[in-house]
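Undergrad: Okay, here's the prediction I keep looking at, along with the sequence it came from:
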Amino acid sequence: MECRAGCGACCTAPSISTPFYGMPGGKPAGVTCIHLTGDRLCGLFEDPRRPAVCAAFQAEYAVCGSDYDTALANLRELEILSLPD
């Protein structure tokens, strides 16, 4: 599956636990990354400062669904399920 241009759900729902350019404390779940552009594209997409976790993410229908709202809901659920007990 190709990433949907203008989605950006993966730039909001999950947390990023490591510091990265512009967000030295990482990114909490549910907080939109400061590098998400107004048209919901990654401002660091081709930049080596892009977090490794973001570069490794591969869009899949099971996660992203067919629209932004589904992707956001699925990614939020995965974030919750991945929390330590």
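TA: Looks like it came in fine. Bear in mind that the values here come from a model prediction, so they are computed numbers and not experimental data. Residues are numbered from 1 along each chain as shown.
Undergrad: rest of the way, CA atoms for contacts and neighbours
TA: Fine.
Undergrad: For residue 60, see how far away the nearest residue to residue 69 once chain neighbours are set aside is.
TA: Spatial nearest neighbour of residue 69, chain neighbours left out: residue 9 (8.0 Å); criterion: C-alpha to C-alpha, 6 or more residues apart in numbering. According to C-alpha to C-alpha, to the nearest Å, residue 9 and residue 60 sit 13 Å apart.
Undergrad: try it against this one:
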Amino acid sequence: MNCRLGCGACCIAPSINSAIPGMPQGKPSGVRCVQLDDDNLCKLFGLPQRPALCAQFQADIEVCGDNRDQALHLITVLELATQS
């Protein structure tokens, strides 16, 4: 599965513990990444500054569902299930 252009769910729902340019402490789950532009596209895509977690993310129907709303919900559920 390819990412849906303009979805951005993976840049909002999960927490990111590593530094992100503009977010040196990372980002909590449910918070929009500062590197997500107005079209919900990553400004760091393909750049070395992009966090490893983001670069490793693979779109999958099990995680992304059929649309953006489902993706936000499913990734949030996964995030909550993996918090310690």
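TA: That came in fine, so what should we check first? Just so we're clear, the structure is a prediction, and the values are computed from it rather than from any experiment.
Undergrad: How many neighbouring residues does the residue nearest to residue 69 of structure 1 have?
TA: By other C-alpha atoms under 10 Å, 24 other residues sit near residue 9 of structure 1.
Undergrad: how about the helices of structure 1, start to end?
TA: 52-56, 61-64, 68-81 (DSSP state H).
Undergrad: What mean distance separates the first one from the matching residues in structure 2?
TA: In the superposition against structure 2, helix 52-56 of structure 1 averages 0.1 Å from its aligned positions (mean C-alpha distance after the TM-score superposition for structure 1).
Undergrad: give me the stretch of structure 2 that that helix matches.
TA: Residues 52-56 of structure 2 are matched to helix 52-56 of structure 1 when aligned by TM-score structural alignment.
Undergrad: The matching stretch: which residues count as buried?
TA: By 16 or more other C-alpha atoms under 10 Å, stretch 52-56 of structure 2 has no buried positions at all.
Undergrad: Run the chain-centre distance for it.
TA: The chain centroid and the centroid of stretch 52-56 of structure 2 are separated by 9 Å, computed with C-alpha atoms, centre = their mean, to the nearest Å.
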